[in-house]
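S.K.: A predicted structure for the sequence below; I have some questions about it.
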Amino acid sequence: MRSSILKKGLICLGAVLLLESPAVTASAVYTVKAQENDATVDTSNIKSILLIGQDKQGDQTRQRSDSMILATLDKDQGTISLTSFMRDLYVAIPGYSSTRINAAYAYGGMELLDETLEENFGVQIDGNVEVDFEVFKVLVDKVGGIDLELTQAEADYICGRDQSVLYPQPLRTDWDLQEGVNHLDGEQALIHARNRSIGNSDYRRTERQQDVLKAAFAKIKDLNVLEIGGLIKDVLPLVTTDLSLWDMTGYAMDVMSIGTDEIQSYRIPEDGSYTPQTIDGMQVLVPNLEQNREYLQQILYHAGE
């Protein structure tokens, strides 16, 4: 049971807005700056996959990244973590002028987004998985929907019962979601993951996206090996990724070896490490890069321990 719980972990990551997926390239040793001393940290057993939700619909070409979540598997520590990078972060994009970080994907796809994250925040990215909104809905439906606890305000928002909020939804009289645990299909889960009308705008929206991933994790934990293999086969043609099926299978084995379904959640910028500003007419978050780099070295690579 334990190994099947972990196997699903991989897919779960995959299944949603962000998907599953596996590890790939190995960077055996990563040099980080820990506090005031330079330290070399062995990261050969730490693998990170960037899960990208693209703000693209219909026949549109590549758009900005609506969500960027780094899923990190640490085999030595036996942990899985999700680190969200907020889309309004104002950073330098290699080859372009400074702007919101979500523009990097529109400018240069996965490669440029990875380079932007690595240069600004000192993280290493081993692979990428990207889905757009329509594919996201399909992925959630393929895992049979997800179970999520909603507030009454969130339930009303999904069903379109509250027209006074920012970005109101069409009224759906055939949906009867209420406060408490609800079973959401792909369309409902997407509305929830994109909701920044209830709570603290994009901050709460970031938490909702991670909640969706965790719910997918929980939903898939009881699938057997054959079911998980079939799910990967069905999902692979629907996503854009630089990972091969072989990579994904290897990553699944890594997840199985962890022996836990605990997931830690983080957000960049860290509280107290940024200033809201208006630059060139844009409302952005200007991060303290040194503080956020140190925070990431601690939570992902255990610098200073």
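M.R.: Done, it's in. Numbering: from 1, shown residues only.
S.K.: all contacts plus neighbour counts: C-alpha atoms, from now on.
M.R.: OK.
S.K.: give me the number of residues near Q277?
M.R.: Using other Cα atoms under 10 Å, the number of residues around Q277 comes to 13.
S.K.: for stretch 69-84, list every residue counted as buried.
M.R.: For stretch 69-84, a neighbour-count test (16 or more other Cα atoms under 10 Å) marks 69-75, 78-84 as buried.
S.K.: mind checking which of the residues you listed are in strands?
M.R.: Mapping those onto strands (DSSP state E) picks out 69-74, 79-84.
S.K.: of these, closest to R293?
M.R.: Of all those, R293 sits closest to T83, with 12.7 Å by Cα to Cα.
S.K.: what distance do you get for the residue lying closest to the closest one once chain neighbours are set aside to R172?
M.R.: Nearest in space to T83, with sequence neighbours left out and distances taken as Cα to Cα, 6 or more residues apart in numbering, is Y266 at 4.6 Å. The gap separating Y266 from R172 is 33 Å, by Cα to Cα, to the nearest Å.
S.K.: in addition, the following structure is provided for comparison:
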Amino acid sequence: MRSQKRAEKSKKTKIILSIITILVMLVITGVAYAYIKLGDVKKVPISKSDEKLHVSKDVKKYKDNDEIVNIAFFGLDRRSKDEPSRSDAIMVVSFDKKHKKIKLSSIMRDSYVDIEGHDKTKLNHAYAYGGPELAIKTINSNYNMNIRDFVAVDFFELEKIIDNVGGVEIPVRTDEINHINNGMKEVARIQGASIEQVDSPGLQTLNGKQAVAYARIRHTAGGDFERTDRQRTVLNAILEKVKKQGASKFPGIVSSILPNLTTSLSSTEILKMGASGFALGIDNVEQQRFPLDKYCKGTSIGGIYYLQYDKEQTISQMHKYIYEDIKPN
């Protein structure tokens, strides 16, 4: 009887060990596969000099800010790979280990800022004038930030990413439907592709073309302010979709997403960043937009629209939100 129990116990132990071994092998294989696919990422080197990137020393007054890593995210408005591109979407993505969350902070693209070598103009022009390095330098110098790396994607690449994760869940409003459909027609003409129109409002799964058109809407009552909300909604929806796919499908997702990104991050840094994101919990993603309504106003200078803002207040609000986890009122 005892020998039979021992045999049964031994059999259960072997089964458990086999399961653990398989799980470990799956993890190792997934990480190795992801690392191989990192070679497909389009890497653009930028300066590693804090001085050249205008990294601010002001943020050093915040304790433990080394636990908060800020990456610039640029959504590029371009029709071909070779044209100088303005950054239609500008965000600071903060991996906040201290407060265990990820923060998406949009900066209004029309913000009236100083761009080195180009005087004062719109923030989104910096990328077109000097690529990601000048764009990062401009954010750091105007908002006293410490950004050293970036990730960029154009709208054709974003479309592919969304389709590769199986679309994203978006709450579409009635006043957004026509703008989505018209936006898709413009892109479809360039691609020589067909479109699937959005017919009704409500929470629904949008494909790549639909979601990109949604993110680009600016002619509703909220104008460009609401546009930044939509951009963050789409990025957050992608993160949520990746999480729901589960660990077993993660290597395939990685292989489909990475080739559509341009970044200054090394392969090792991307893996660490991904690990940090999952460790923090993708559910805990917060969003904010700067400048706040009360601290900015649109104005015409030489017949061109700019968004002027209270620089001192905006810097203070951004720093408190990103480094101290204090959400502005």
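M.R.: Right, received. Where do you want to start? In this text the structure is predicted, and so the values were computed from the model without any measurement.
S.K.: am I right that Y306 of the second structure is in contact with S111?
M.R.: Yes. If you go by Cα atoms under 8 Å, Y306 of the second structure and S111 touch, sitting 6.2 Å apart.
S.K.: which helices and strands sit right next to the helix or strand containing K8 of the first structure?
M.R.: Following DSSP states H and E, one finds K8 of the first structure within helix 2-15. With contacts defined as 3 or more Cα pairs under 8 Å, 6 or more residues apart in numbering; DSSP states H and E, helix 2-15 of the first structure has these neighbours: helix 133-142, helix 201-220, helix 225-235, helix 245-258.
S.K.: closest one to L184 of the first structure among the ones you listed?
M.R.: Judging these by Cα to Cα, what sits closest to L184 of the first structure is helix 133-142, at 8.7 Å.
S.K.: compute the inter-axis angle for the helix or strand just after the closest one and helix 133-142.
M.R.: Going down the chain from helix 133-142 of the first structure, the next helix or strand is strand 146-150, by DSSP H and E. Inter-element angle recorded for strand 146-150 of the first structure and helix 133-142: 100 degrees (by axes from the mean of the first three to the mean of the last three Cα atoms, to 10 degrees).
S.K.: which residue ranges form the strands in the stretch 1-150 of the second structure?
M.R.: For the stretch 1-150 of the second structure, applying DSSP state E, counting those that start in this stretch gives strands covering 42-43, 68-77, 86-96, 101-107, 112-115, 119-122, 150-154.
S.K.: nearest to G166 of the second structure, of these?
M.R.: strand 150-154 (18.2 Å).
S.K.: pretty sure E118 of the first structure sits against D126.
M.R.: No. Applying Cα under 8 Å as the test, E118 of the first structure and D126 come out as separate, 11.1 Å apart.
S.K.: of the two, which one has the most company?
M.R.: Ranked by neighbour count (other Cα under 10 Å), E118 of the first structure and D126 place D126 first, with 20 against 14.
S.K.: ok, the buried residues of stretch 69-84 of the first structure vs L223 of the first structure, which is closest?
M.R.: Nearest to L223 of the first structure among those, with distances taken as Cα to Cα, is I80, at 19.0 Å.
S.K.: list the contacts for whatever residue of the second structure lines up with the closest one?
M.R.: The alignment partner of I80 of the first structure in the second structure, by TM-score structural alignment, is I102. By Cα atoms under 8 Å, 6 or more residues apart in numbering, the contact list for I102 of the second structure reads 93-96, 277, 280, 282, 284-286.
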